[in-house]
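Colleague: Got a sequence here, can you build the structure:
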Amino acid sequence: MTRSDKGVPEKVAWVLVRDNRVLVTRSHGRDRFYFPGGHREPGESDSETLVREIAEELRARIDPTSMVHFGTFEIGEGHPEHGPFRMICYTADHRGELTPSREIAEKAWFRHTDRDRVSAVDELVLTALHESGWLT
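Modeller: Here you go, the predicted model:
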């Protein structure tokens, strides 16, 4: 698992909004949904991580030149879910259908009202999207 300079576990995530809903995925054996993405491999940049993870999870190709940092979200030490944890979120264009791979049980398009179905850090992103007017 990738960690920040301060030892906080980190994930690079893709934020894709369409029609006032955002793409989320659920892995096999999990109840909660998460933003697609994952942890950096040693020496990887955020863009390299996102390109690799989205290809692995959804068989789509991220255009790294279109990546825009949406925000960095963190839950703190002692959070009941699993703090501390940091998620670095980017919007980006893609090519190809969003087809879940074997590691993904399900993809869905969530509104802000679905925030109780995601992890704590993902809920922070849903709220930020709602407050910015991207989600209803």
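
Colleague: only C-alpha atoms for contact and neighbour calcs from this point on.
Modeller: Will do.

Colleague: count of residues packed around the residue nearest to residue 125 when sequence neighbours are not counted?
Modeller: Distances taken as CA to CA, 6 or more residues apart in numbering place residue 73 nearest to residue 125, at 7.0 Å, with adjacent residues excluded. With neighbours defined by other CA atoms under 10 Å, the count for residue 73 comes to 17.

Colleague: what's stretch 111-129 in contact with?
Modeller: Around stretch 111-129, the neighbours that count as contacts under CA atoms under 8 Å, 6 or more residues apart in numbering are 20-22, 31-35, 73-75, 81, 85-87, 130, 135-136.

Colleague: One more sequence to fold, the one below, so I can look at both together:
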Amino acid sequence: MSSSDRLIRIAAALLTDSQGRLLLVRKRGTESFMQPGGKIEPQEEPGAALLRELREELRLEEERKSLAHLGTFAAPAANEPGFTVRAEMFRLVSDARPQPAAEIAEIAWLSPDATATVTLAPLTRDHVLPLWRSGR
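Modeller: Next up is the predicted model:
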């Protein structure tokens, strides 16, 4: 298996509300909280993939113009040992009320001044939290 076979391409959101809280999600049957988002389908644009995932997993209807691309980040996959996730990360500020759906078991809001008391996926811990806290 080549290294590209062990790569999972995703689109994910650094999603905050107007109070600056960060939204995290946990999928059914897993321990780690992570960014909302998911796998990018072949020939799918990353922003479109993220909007699709937000609709399917959280019942959020957002517009493409609301997404600001923050860059591409890689980290070990939280739920698939031996795999790496490569995330196209987008900032989204929304006061819509997410509703867990599809494979999402739980959502959590993290306040800017709080320390995470839940298990975090490597991408969230190593890249998203520093981005969020830096205000970038």
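
Colleague: care to give me the TM-score?
Modeller: For this chain pair, the superposition-based TM-score is 0.77 by TM-score structural alignment, normalised by the length of the first structure; 125 aligned residues with a CA RMSD of 2.6 Å.

Colleague: Just give me the mean distance for the one helix or strand the residue nearest to residue 125 of the first structure maps to relative to the second structure.
Modeller: Assignment of secondary structure by DSSP states H and E places residue 73 of the first structure within strand 68-75. Here the mean offset of strand 68-75 of the first structure against the second structure after fitting is 1.7 Å, by mean CA distance after the TM-score superposition for the first structure.

Colleague: Counting by contacts, list what that strand packs against.
Modeller: Judged by 3 or more CA pairs under 8 Å, 6 or more residues apart in numbering; DSSP states H and E, strand 68-75 of the first structure is in contact with strand 85-91, helix 120-131.

Colleague: quick one: buried residues of the longest one?
Modeller: Looking back up the chat, that one is helix 120-131 of the first structure. Buried residues in helix 120-131 of the first structure, defined by neighbour count with 16 or more other CA atoms under 10 Å: 120-130.

Colleague: what's the answer for stretch 19-38 of the first structure, then?
Modeller: Going by neighbour count (16+ other CA under 10 Å), the buried part of stretch 19-38 of the first structure is 21-27, 33-38.

Colleague: Any figure for the gap between the alignment partner in the second structure of residue 126 of the first structure and residue 37 of the second structure?
Modeller: Structural alignment (TM-score structural alignment) places residue 126 of the first structure against residue 129 in the second structure. Look at residue 129 of the second structure and residue 37 of the second structure: by CA to CA, to the nearest Å, they are 16 Å apart.

Colleague: Show me where the second structure has its strands.
Modeller: Using DSSP state E, the strands assigned to the second structure run over residues 7-16, 22-27, 33-34, 37-39, 68-76, 84-93, 104-110.

Colleague: Please identify the deepest-packed of the ones you listed.
Modeller: The highest mean neighbour count among these, using mean count of other CA atoms under 10 Å, belongs to strand 33-34: a mean of 24.

Colleague: quick one: contacts of it?
Modeller: By CA under 8 Å, 6+ apart, strand 33-34 of the second structure touches 24-27, 118-121, 123-124.

Colleague: which one is residue 134 of the first structure nearest to, not counting chain neighbours?
Modeller: Nearest to residue 134 of the first structure is residue 20, by CA to CA, 6+ apart, at 5.7 Å.

Colleague: Residue 67 of the first structure: how many residues sit nearby?
Modeller: Residues contacting residue 67 of the first structure under the criterion other CA under 10 Å number 18.

Colleague: Alignment lookup: it to the second structure.
Modeller: Structural correspondence for residue 67 of the first structure with respect to the second structure (TM-score structural alignment): residue 67.
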